[in-house]
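1. Pasting the sequence and the predicted model now:
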Amino acid sequence: MSTPRLYLDQPLAEGREVSLPPGQAHYLGSVMRRAPGDAVLAFNGADGEWAARIASLRKDRGSLMPERQTRPQTTPRDVRLLVAALKREAMEWVVEKATELGVGSIQPVLTRRSVTDRVNLARLGLIAREAAEQSERLDLPRIAPALPLHAVLDGWDGAPLLVGAERAAAPPIARVVAGLPPDLVLSRAWLVGPEGGFERVELDDLRRRAFVSPVALGPRILRAETAAVAGLAILQALAGDWNES
């Protein structure tokens, strides 16, 4: 029987009992059929991962008692995903897979061809939390409110921003990443446009930004959600934590 793993937005320390939110108490008792004394793993994005025991559990109320730290907290690399706001199911899938791939933040952007003008942050946060619990991450990605593309670019911090340019002549993403200085590769971002791609005025604006590098993901046209995940996988394989033991 696998040990349930939960994200808790509370400090974790040996012998310090922590209360469970109603949803997680219900999950442990009614879904996982756990009882007081059973083992649980807990993390909060700051104190590492802890082996704990269920101290109390009744309907939607309960608490855990942390016993020992199983993994220390690590500092994740600054992998950022910027993606045009997609339809609900596609956006949720991207958030789930980006979380599994270790992305540090997700910024929905509004473009001229975006199919929606808002995202459900609460729902996306829940999906990210569940994906982090399942994938054994020690933290959660930050999910920002949707903003117009130009606003995100105007406030950018200058880190390298790779942009999927599927209909324009652009070098392969692997070649561009290999050419970045090592100190800049550690802080990188991946921008994916909407279905149908960016409009010309948006591409012109992107090309004028010194920190932007248009890149290609091969000879085929990819769906936005496919491009988002494919680009992140390439970044993690070439310059991310996939190279770490």
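-> Here it is on my side, so go on. Numbers count the residues shown, from 1 in each chain.
2. CA only for contacts and neighbour counts going forward, please
-> Noted.
3. What distance do you get for the residue nearest the centre of the chain to Tyr7?
-> Per CA atoms, centre = their mean, the C-alpha nearest to the average position across the chain is that of Thr99, at 3.5 Å. The spacing between Thr99 and Tyr7, counted by CA to CA, to the nearest Å, is 14 Å.
4. got the residue ranges for the strands in the chain?
-> Using DSSP state E, the strands found in the chain span residues 5-7, 18-19, 39-43, 49-58, 61-71, 78-84, 105-110, 142-143, 147-148, 161-164, 187-192, 212-215.
5. Could you dump those into JSON lines and include mean neighbour count and distance to Gly231?
-> Below are the strands of the chain laid out as JSON lines (neighbours: other CA atoms under 10 Å; distance: least, CA to CA, whole Å):
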{"stretch": "strand 5-7", "mean neighbour count": "22", "distance to Gly231": "27"}
{"stretch": "strand 18-19", "mean neighbour count": "18", "distance to Gly231": "39"}
{"stretch": "strand 39-43", "mean neighbour count": "24", "distance to Gly231": "28"}
{"stretch": "strand 49-58", "mean neighbour count": "21", "distance to Gly231": "29"}
{"stretch": "strand 61-71", "mean neighbour count": "19", "distance to Gly231": "29"}
{"stretch": "strand 78-84", "mean neighbour count": "25", "distance to Gly231": "9"}
{"stretch": "strand 105-110", "mean neighbour count": "23", "distance to Gly231": "14"}
{"stretch": "strand 142-143", "mean neighbour count": "16", "distance to Gly231": "18"}
{"stretch": "strand 147-148", "mean neighbour count": "16", "distance to Gly231": "21"}
{"stretch": "strand 161-164", "mean neighbour count": "24", "distance to Gly231": "8"}
{"stretch": "strand 187-192", "mean neighbour count": "23", "distance to Gly231": "7"}
{"stretch": "strand 212-215", "mean neighbour count": "21", "distance to Gly231": "10"}
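6. Put this next to the first one:
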Amino acid sequence: MAEHPPFPSPKTRLYVDSPLAEGQAVGLDHERAHFLRHVLRLDKGDVVAVFNGRDGEWLAAIDGFGKGWCSLTVSAQRRPQQGEPDLWLLFAPIKRGRIDFIAEKASELGASRIWPVFTRRTDPNRVNTDRLRANAIEAAEQCERLTVPELSEPVPLDKALAGWPEERTLYLCAEAGHVRPIAEAMRARPRGPAAFLVGPEGGFQQSELDEICKLPFVVPVGLGPRILRADTAVVAALACWQALSGDWTAEDGDTRPPFRSPAV
């Protein structure tokens, strides 16, 4: 039997919204075309990897460039689509730069949904979701994940909680009060859909915190003896979840498989 030649190494990796299949043509916009041609100095025939969050990852060859465009032809599948952890992140928006960091690191750490929520102490009160999504896409391209997290439109926290699916545990990252260490709390819960809520700089109002803790799907957790900045708390919480319940779990040493959403 003849051996198939090895896949060529792609020059870069791009998220696209187009369907992906062998022979499929994919057009890139001005920004992506500029990046390939003028930043990476690629040319016709060079191979890139593309993914869309639905069809796995594919190799695609550059057909050519024009004024503000680039065309690709999809050739071979590099990886099939797989299920990923079903993990949401709700967080109170913080200042620009640090909020971009949250979107980037949440994408790298496998969050499936990123959802800014306005609490009573949230400052600022506006969120540039287009910029956050761009940061999440860039992080997904670089970290080799096969999806890009959903970026939900910001809403007041009470509105987000009003329609909450009760099968999804919401771990509330609280700085004080009756909280359990995060590892202890997570080991005590059955695996399933999960989310984290990280509050604003300065913390939640006490009355707001009391209301949240009364909800049956909320589990208050602590992230250690030190007071963490909001962006640090996001990274710490997501990393703990991945290590204990997500796709960092060593399946051969744990009889409970990592909880994953099904592949699209």
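-> Received, thanks. Predicted model, so just to flag it, every value in this text is computed and none were measured.
7. May I have the TM-score of the superposed chains?
-> The TM-score (TM-score structural alignment, normalised by the length of the first structure) is 0.96; 242 aligned residues with a CA RMSD of 1.3 Å.
8. The second structure: which residue goes with the residue nearest to the centre of the first structure?
-> Matched by TM-score structural alignment, Thr99 of the first structure corresponds to Ser107 in the second structure.
9. neighbours around the equivalent of Leu235 of the first structure over in the second structure, how many?
-> Leu235 of the first structure maps onto Trp241 in the second structure, with residues paired by TM-score structural alignment. Trp241 of the second structure: 22 surrounding residues under other CA atoms under 10 Å.
10. With adjacent residues omitted, what lies nearest to the match of Thr99 of the first structure?
-> Spatial nearest neighbour of Ser107 of the second structure, excluding adjacent residues (CA to CA, 6 or more residues apart in numbering): Ala136 at 5.4 Å.
11. Can you tell me the residue that sits opposite the one you found in the first structure?
-> Ala136 of the second structure maps onto Ala128 in the first structure, by TM-score structural alignment.
12. do you know how far the match of Leu235 of the first structure is from Leu228 of the second structure?
-> 17 Å.
13. Also Ala33 of the second structure?
-> Counting by CA to CA - Ala33 of the second structure and Leu228 of the second structure are separated by 40 Å.
14. The two: who's more crowded?
-> The neighbour comparison of Ala33 of the second structure against Leu228 (other CA under 10 Å) goes to Ala33, with 21 against 14.
15. What's the match for that one in the first structure?
-> Using TM-score structural alignment, Ala33 of the second structure sits opposite Ala25 in the first structure.
16. what's near enough to touch that match?
-> 57-63 (CA atoms under 8 Å, 6 or more residues apart in numbering).
17. got it, and Ser105 of the first structure?
-> Applying CA under 8 Å, 6+ apart to Ser105 of the first structure gives the contacts 78-81, 141-144.
18. Looking at the residues you listed, which is nearest Leu184 of the first structure?
-> Asp78 (10.4 Å; CA to CA).
19. Correct me if wrong: Arg191 of the second structure contacts Gly246.
-> No: counting by CA atoms under 8 Å, Arg191 of the second structure sits too far from Gly246 to count as a contact (9.4 Å).
20. Columns distance to Glu244 of the first structure on top of the strands of the first structure, output as a markdown table?
-> Compiled in a markdown table, the strands of the first structure are given as follows (distance: least, CA to CA, whole Å):
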| stretch | distance to Glu244 of the first structure |
| --- | --- |
| strand 5-7 | 23 |
| strand 18-19 | 33 |
| strand 39-43 | 21 |
| strand 49-58 | 19 |
| strand 61-71 | 16 |
| strand 78-84 | 15 |
| strand 105-110 | 20 |
| strand 142-143 | 23 |
| strand 147-148 | 33 |
| strand 161-164 | 23 |
| strand 187-192 | 16 |
| strand 212-215 | 25 |
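21. closest one to Ser245 of the first structure among those?
-> Nearest to Ser245 of the first structure, of these and by CA to CA, is strand 61-71 at 14.0 Å.
22. which residues in the second structure does the closest one align to?
-> With TM-score structural alignment applied, strand 61-71 of the first structure matches the range 69-79 in the second structure.
23. Other residues contacting the matching stretch?
-> Residues contacting stretch 69-79 of the second structure (CA under 8 Å, 6+ apart): 7, 20-30, 32-34, 56-65.
24. cutoff 6 Å now
-> Applying CA atoms under 6 Å, 6 or more residues apart in numbering, the external contacts of stretch 69-79 of the second structure come out as 22-30, 33, 56-64.
25. For the counterpart of Ala49 of the second structure in the first structure, give its distance to Val103 of the first structure.
-> Counting by TM-score structural alignment, Ala49 of the second structure corresponds to Leu41 in the first structure. Leu41 of the first structure is 22 Å from Val103 of the first structure, where distance means CA to CA.
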